[in-house]
Structures are given as C-alpha cells and as structure tokens.
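S.K.: Give me the fold of what follows.
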Amino acid sequence: MTGESSDGKDNVLIVHWHDLGRYLGVYGHPDVVSPRLDQLAAEGILFTRAHATAPLCSPSRGSLFTGRYPQTNGLVGLAHHGWEYRSGVRTLPQLLGEQGWYSALFGMQHETSYPARLGFDEFDVSNSYCEYVVEKAREWLQDCVPDLSGQPFLLTAGFFETHRPYPHERYEPADSAGVDVPTISPTPPKCARTWPISTEPSPPRTPQSGESWTHSTKLDWTPAPGWCS
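M.R.: Reported below is the predicted structural model:
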C-alpha cells in the first residue's frame, strides 16, 4: 500500500504474515472473514499472480526484500539455523534509504539473526503478535511520521500469525467440521493422508485446520485508529 510524501515520492507500507498464503476473504476463501484486510487490499496493491521463490520462510522473505533468488543472495536456509545474506547484498530499506526514504520495521522478520543488518533506520522486533505490532505501527504513524517533515517512508509491519502454535488461550478454535480442508495432491497416497502440521497420519479434517482459519481471522479483527475500519 502506498501514499505520497510532500515531495511526491511514494510512502510504502508492507504488511506480511507467516504462512498465510491466499487464505483471506479478498482471495475468495470461504472460511476466513477479513473485511479490514480486504479493504486494505482494495486501497493498496493486491498481487494475484505472485509466487514464492522458495518453500521455506527465510529464503522466501530474502527474495522479497532483495529482489534476488536465494541462491544469489545467499539466504538458502532458515536464519535461526545460521543462514545469512552474502556480504554486499543490499536490502529494500537500504536501497530506498539511498534515495531519501526513512524506514522502520515493527514485528516479524526472519532474514537474519542481526536485525540491524537489514538497513532499517529503526526497528522493534521484540514482539511479533498482531496486537503489539498494530499498536506500534499506529503510534509510529501518529507520533513519528509528522517529525519526518514530508520525507518519504517505508513502514514494514510483520506478523507471526498464522504460524504454529495455535494456543487456545489466544484463539478460540473454529469448528473444524465446517472447514473445507485445502486440496492435497493425491500422489503419493501416503503423503495425501498426512496433514502437514501433524507428525502422524490423520484424517483430512482436523481441529488444527479450524484453528488455522481462526488464526487468519484474528489478523483482521485487530483494529487501530487511522487504519482500515
């Protein structure tokens, strides 16, 4: 989502989640109710033909923020397993910073064990649950942006949801009987009978599937003044 600074350069807001995929109302999902995020997509940029460069968190995020394939930027494994960008690889906040943008990150990042390496002018990665991140972003937009005196900014808000675990004290599980389980490739058959978040073979419909959709909806109901209402 973009807006415009006083000098005509776009302000940029990047909102990203863990393991969310297309499980939102704006993409036509029948089980997730997300009117605020649908509105955000309608007023911003909605990608309908995008794809991930890797089936793993850190490499995929690394490509998003560098514009380079994992085998090129060096981030081919999970950051908490020691993988890092190659020396000299520049990130989006670094590139925009060279052109006059101020950058801030609140919440989730999984590209490095050293957040300062990412090139943001300021960051808070101490908590990545939605309530905290939304409040930090809201405060920053209200209190700090005016001090930029029209300087364009990049604001990145990263959420841990919808990654495991799904604690019941945070998210009331949905009724799994009313959830349409995503299609799983029928071959090989043994894999098709194993739900991805379980370590044992299980029937296609599980309580975890319902909790996953509840997790997605949780992202939407966290309102903040100045955001979509």
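S.K.: from here on, contacts and neighbour counts on C-alpha atoms
M.R.: Fine.
S.K.: Now for residue 186: which residues touch it?
M.R.: Residues in contact with residue 186 (C-alpha atoms under 8 Å, 6 or more residues apart in numbering) are residue 192.
S.K.: For the chain, just list every one of the helices.
M.R.: Taking DSSP state H to define them, one finds helices in the chain at 35-43, 57-66, 70-73, 92-98, 130-143, 189-192, 207-220.
S.K.: Now render those helices as CSV, adding distance to residue 229 and mean neighbour count.
M.R.: Formatted as CSV, the helices of the chain follow (distance: least, C-alpha to C-alpha, whole Å; neighbours: other C-alpha atoms under 10 Å):
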stretch, distance to residue 229, mean neighbour count
helix 35-43, 6, 16
helix 57-66, 28, 21
helix 70-73, 37, 17
helix 92-98, 28, 17
helix 130-143, 13, 17
helix 189-192, 40, 12
helix 207-220, 10, 22
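S.K.: nearest spatial neighbour of residue 70, skipping sequence neighbours?
M.R.: With C-alpha to C-alpha, 6 or more residues apart in numbering as the measure, residue 76 is the residue that lies nearest to residue 70, at 5.0 Å, once sequence neighbours are left out.
S.K.: Out of the helices of the chain, which gets nearest to residue 108?
M.R.: Comparing those by their distance to residue 108 (C-alpha to C-alpha), the top pick is helix 130-143, with 8.6 Å.
S.K.: and that closest one, how far out from the chain's middle?
M.R.: Centroid separation for helix 130-143 versus its chain: 16 Å, with C-alpha atoms, centre = their mean, to the nearest Å.
S.K.: For the chain, just list every one of the strands.
M.R.: Here the chain has its strands, by DSSP state E, at 2-4, 10-17, 102-107, 122-124, 153-159.
S.K.: now for those strands, which one comes closest to residue 195?
M.R.: Set against residue 195 and scored by C-alpha to C-alpha, the strands of the chain come closest in strand 10-17, at 21.3 Å.
S.K.: Next one: the residue of the chain most remote from its centre from residue 15, what distance?
M.R.: When distances are taken from the C-alpha mean of the chain, residue 189 lies farthest, 31.7 Å away, according to C-alpha atoms, centre = their mean. Here the distance between residue 189 and residue 15 works out to 37 Å (C-alpha to C-alpha, to the nearest Å).
S.K.: for residue 112, same thing?
M.R.: Summarising the geometry, the distance separating residue 112 from residue 15, computed by C-alpha to C-alpha, is 18 Å.
S.K.: the more surrounded of those two?
M.R.: When residue 112 is set against residue 15 and neighbours are counted by other C-alpha atoms under 10 Å, the residue ahead is residue 112, at 20 against 13.
S.K.: how near is the residue nearest to residue 161 when sequence neighbours are not counted to residue 215?
M.R.: The spatial neighbour of residue 161 that comes closest, neighbours along the chain excluded (C-alpha to C-alpha, 6+ apart), is residue 18 at 5.6 Å. From residue 18 across to residue 215, the span is 11 Å (C-alpha to C-alpha).
S.K.: Sequence B follows; please return its structure for comparison with A:
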Amino acid sequence: MNSTRLRLFCCVIVSAFLYLVGSPEPTQAEEKRFNVLFIAVDDMNNDLGCYGNSQVHSPNIDRLAKTGTCFDRAYCQFPLCSPSRTSIMTGLRPDTTTVYDLKKHFRKVLPNVVTLPQAFEKQGYFTARVGKIYHYGNPGQIGTNGLDDDASWQTRVNPSGRDKREESLIINHTPKRGLGSSLSFLAAEGTDEEQTDGMVATEAIRLMEENKDKPFFIAAGFYRPHCPYVAPKKYFDMYPMQKVPRWKNDFPEVKTAPELAFASNKPWPWLGANSQQLQEAQQAYWATISFVDAQVGRLLDALDRLELRDNTVIVFWSDHGYHFGDHGLVMKQSLFERSARVPLIVVAPGQKEKGTHSGRTVELVDLYPTLTDLCGVTSPERLHGESLVPLLDNPMADWNKPAITQTKRNQNRMGYSLRNERYRLVTWGEGENQLYDYENDPDEKNNLANSPEHAQLMEQLMAELKPHMK
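M.R.: Next up, the predicted model:
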C-alpha cells in the first residue's frame, strides 16, 4: 500500500472510531471560558443607590447590582490604596505581602507570586489593564505605569486627560496638602470623554472589541472619586448645595475611643477644613461618583452591544471606603466602618440568584479565589480568601468567616479589626481597644470595649482575631 492510500485508510479508521465513541467531553476549563471585566474605582465608599443612599445618582452601578449579587458587608484588608490593591491582586493579606505604604512593591518580598491576571494568562486568557489597578499616585502619576506589575498584563494603557492638564484650576480647601490627599475639586468644562476616566472607558471598550472572540481578563481602573474631585460641571449640578448635608463639630465618641482611632486626620477634625468647605467637597465627591457611574454604564452598554454579557463575569469594587465628616474624619486609613467597608458587586453568568443582596461578611481578598472558581482557572495554593460562589447561588448560605482589616500608625503601631455580621472589635495593642454593636449603634458612638457586660464577648472576639495579627 503506497503512502497516500495508507494516510487515507488511517483517516477513515479514525473517523469511524470517533463516530462510534462520540466526541470527547469538554474539560471543565473549556466549559467555563468566561471573560472577566474587572472594574475598579478609587476611594469610593458606599454612597450608592444600590446601598441605600437615595441622594446619590448611580443608575448604572445600580443596574449592575440588579443583575448579580451586591455584598452589603464587604471589607478591604487595609484602607490605603497600595496595600489594599496588592492584597486583592495577590490573594494574600498585608502581613504576608508586607506592603503597608504607597512605595513598596510586593515583588521585592514575593518575586515569584502568581497574581490574579497571571493565573488567567496561564490558562490562555488575554490580559490587559487600562488605568489604575495596582497603585500609582493619583493624580501625580496619571499617564504613567506607576507602581504597576509588568508580569500581570499583556497590554497596559495609561490614559491622561483634561483633568491632568487643568490641575492649576483646582480649588484646594487644604492648601498645605498635595492634591492627592486634599479636599480639592473642580467642576470642569468639556465632555466626559476628555477626562482621564472617560478615556479609561473608551480604551477598555476598544480592548473588548478587539478581543471579543477570545477569552479575556480586562481590568478597567477608574481614578475617581479619589481627590482631587474633578468631573464635568453637569455632575455637580445634580447636587444643589442646599441639599448636601453639613456637619457640626460635635463628636462625643472621641471621649471613649482611643486617640489612635482618629489619628488618620491631623489636624482633627476634617484636616483643618471648616463645615462649609467640607460641604463643598462633599458635593464634589458625589459629583465624581456620578461621573464614574456614567463611565461604568458605557462599559455595560458595550458588553451588551458586543453580545458578551452572557459570557462575562463582571466585578465592581473599590479599594477601600471613605469618610466624609463622620467621626470628624475625611478620607481613609481608619478602622471605622466607613473606611473599611467597600462596595462590591459580582455578576456571574448562570448564577441562580440575581439582583440579590448578601449580608454575609466578605473580604476583597476573596475575589481571587472567586474569579478562578467561576472561570475554571487553576489558582495558587494557600490563597487567604475563600470563593464567594456559594453566596452567588444563595446569598444567605452558611458563612462564618469574619473580615480582617488592619492599618498602621506611625512606624510600629499596627491596628487590627475583626468585623462579623453584628460586631467590630478593634485593637491597637497596649489595652487600647474598641468594640461596636452595629445592631444597636450603627454610627459607632458607643465604645463597649471596657463594658463589664461585654467582657466575655471581648475575650471571644480577641481570641478569634489574634491568629490574624503579626
């Protein structure tokens, strides 16, 4: 038999065999080749319609929540940009990464760690970032790679818009502070698309269009509502000043909580701003939330237009929360609820329950195992979080894991917080503790740490927290 006939004979035999036994079943990974759209916002607290704030206009984030699961008790691991984002992207807590500031890169400590997008790339995904996912200075390093991780991405895009070019126009109510940590704002002229965040949406949409026929992990990192609070003027017009709340300098809780609890603001209160200046900054902060919301809407519309919605996992998250007047504080780096709590929405194709709220206590460190679980991607061993998939199918499923948040004071004072569904314990060491009962005291006015009636609870929660303390 010549070679041509031999090849033909073999083809016939193989075809007959496949016909008889059927095609092989697809593997789990092949069945779950979902895309991931990973949407990050910077310094956004829970002032959103889907979290019960009726003053803030957030229709697009709200409609996202109606298609998935909105986590009502989600918490960051460290209320500062770089430590928090490092934990999310490595799946490891801050005491393992040892990133506690805005300068240290996790690769100096963990050179071989497999980040979340790297795990997807190893499975054949296209991975790309637009804007801020890992830390870089906002607004100082807009347009650069900042403290990014080159190994995490096949493509990186660093937009820089009109907000960056017009920084000289910004009003700063805390002039001794740089723009990246100030109560400063600008009601800008021009269109959404001219702003850096508008460009983030435009570029992320372009990447989805170019890669719609292959599995992708595309991260869109928005810069707002981080200060300076810059957005087109039309978003400021949504919040007439007479409807923006104005705080009084009256905080009796400082008498019972340790001084370290308020030390994120120096001077206290409100970094030296007065109540009118704080009110103006609050208006601007809400305007930037609505501006970012509109850009999220553009991403969701693009998914629908490209017919990708049914095959894409969408995650919306903020790196930490944000104070705006409560406890005499603004911004982050405290262990109170407004600083540690974050908005978190997960939408997964085929999830049994949609448009639900879960009251279970979850953490941003849970995102790594959740996404690899949903997409059938192999994840590294010893991740510190747990997959949230059971809560997507049943938001009230059994779940006993608390949330651990920490922050640093000075050079060597680390504060740790344990939050469960009712209580928060905070310890700064040396007997400086806080205990809050959110069922009876949602505003954290009454520190129960020294209450004899709560001594047993304090002991129980402290024993639960100690294994998480370095």
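S.K.: Got a TM-score for the pair?
M.R.: Scored by TM-score structural alignment, normalised by the length of structure 1, the superposition of the two chains gives a TM-score of 0.79; 215 aligned residues with a C-alpha RMSD of 3.1 Å.
S.K.: so can I have a markdown table of the strands of structure 1 showing distance to residue 181 of structure 1?
M.R.: A markdown table is the format used below for these (distance: least, C-alpha to C-alpha, whole Å):
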| stretch | distance to residue 181 of structure 1 |
| --- | --- |
| strand 2-4 | 34 |
| strand 10-17 | 20 |
| strand 102-107 | 29 |
| strand 122-124 | 35 |
| strand 153-159 | 23 |
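S.K.: Between these, which one is closest to residue 204 of structure 1.
M.R.: strand 10-17 (24.6 Å).
S.K.: Could you tell me where the helix or strand harbouring residue 15 of structure 2 falls in structure 1?
M.R.: Under DSSP states H and E, the secondary-structure element containing residue 15 of structure 2 is helix 3-21. When structure 1 is aligned by TM-score structural alignment, helix 3-21 of structure 2 has no counterpart there.
S.K.: list the buried ones in stretch 8-28 of structure 1?
M.R.: Using 16 or more other C-alpha atoms under 10 Å as the test for burial, stretch 8-28 of structure 1 gives 9-13, 16-20, 23-26.
S.K.: In this structure residue 373 of structure 2 contacts residue 390, no?
M.R.: No: in this structure residue 373 of structure 2 lies outside contact range of residue 390 using C-alpha atoms under 8 Å: 10.6 Å.
S.K.: quick one, which of these two is more surrounded?
M.R.: Per other C-alpha under 10 Å, whichever of residue 373 of structure 2 and residue 390 has more neighbours is residue 373, with 17 against 14.
S.K.: so how far is residue 403 of structure 2 from that one?
M.R.: When C-alpha to C-alpha is applied, the distance between residue 373 of structure 2 and residue 403 of structure 2 equals 20 Å.
S.K.: Check residue 126 of structure 2 too.
M.R.: 32 Å.
S.K.: okay, the two: which has more neighbours?
M.R.: Here residue 126 of structure 2 and residue 403 are set side by side on neighbour count (other C-alpha under 10 Å), and the busier one is residue 403, at 26 against 21.
S.K.: Could you double-check that the more buried one lies in contact with residue 341?
M.R.: No: in this structure, residue 403 of structure 2 is not within contact of residue 341 by C-alpha under 8 Å, at 9.8 Å.
S.K.: if I look at the two, which residues touch both of them?
M.R.: In contact with both residue 403 of structure 2 and residue 341: 74, 75, using C-alpha under 8 Å, 6+ apart.
S.K.: give me every residue that touches residue 236 of structure 2.
M.R.: Contacts of residue 236 of structure 2 were listed using C-alpha under 8 Å, 6+ apart, and they are 187, 283, 284, 286, 287.
S.K.: any idea what the fourth one aligns with in structure 1?
M.R.: Here residue 286 of structure 2 is matched to residue 213 in structure 1, going by TM-score structural alignment.
S.K.: I figured its match hits residue 31, correct?
M.R.: Yes: under the contact definition of C-alpha under 8 Å, residue 213 of structure 1 touches residue 31, with a separation of 6.7 Å.
S.K.: Quick one: neighbours of residue 119 of structure 1, just the number.
M.R.: When counting by other C-alpha under 10 Å, one arrives at 19 neighbours for residue 119 of structure 1.
S.K.: Show me what it aligns to in structure 2.
M.R.: Per TM-score structural alignment, residue 119 of structure 1 is aligned with residue 152.
S.K.: Enumerate every residue touching that match.
M.R.: Taking C-alpha under 8 Å, 6+ apart as the definition of contact, the neighbours of residue 152 of structure 2 are 115, 116, 117, 118, 127.
S.K.: ok, the residue mapped onto the last one from structure 1 - contacts?
M.R.: Spelled out, that is residue 127 of structure 2. For residue 127 of structure 2, the aligned position in structure 1 is residue 103, judged by TM-score structural alignment. Residue 103 of structure 1 sits next to 93, 97, 120, 121, 122, 153, 154, 155, 156 when contact means C-alpha under 8 Å, 6+ apart.
S.K.: Same question for residue 51 of structure 1.
M.R.: Shown here is residue 51 of structure 1, which makes no contacts under the criterion C-alpha under 8 Å, 6+ apart.
S.K.: for the one 3 residues further on, same thing?
M.R.: Residue 54 of structure 1 makes contact with 60, 70, according to C-alpha under 8 Å, 6+ apart.
S.K.: Repeat the analysis, applying 10 Å as the threshold.
M.R.: For residue 54 of structure 1, the contacting residues are 60, 61, 62, 63, 69, 70, 76, 77, by C-alpha atoms under 10 Å, 6 or more residues apart in numbering.
S.K.: and what of residue 13 of structure 1?
M.R.: So residue 13 of structure 1 contacts 1, 2, 3, 44, 103, 104, 153, 154, 155, 156, 157 (C-alpha under 10 Å, 6+ apart).
S.K.: One more pass at 7 Å, please.
M.R.: Applying C-alpha atoms under 7 Å, 6 or more residues apart in numbering to residue 13 of structure 1 gives the contacts 1, 2, 154, 155, 156.
S.K.: Can you tell me the closest non-neighbouring residue to the second one?
M.R.: Distances taken as C-alpha to C-alpha, 6+ apart put residue 12 closest to residue 2 of structure 1, at 4.5 Å, once the chain neighbours are dropped.
S.K.: Just give me the match in structure 2 for the one you found.
M.R.: Residue 12 of structure 1 maps onto residue 36 of structure 2 when the alignment is built from TM-score structural alignment.
S.K.: Quick check: that match touching residue 312?
M.R.: Yes: the criterion here is C-alpha atoms under 7 Å, and residue 36 of structure 2 meets it with residue 312 at 5.5 Å.
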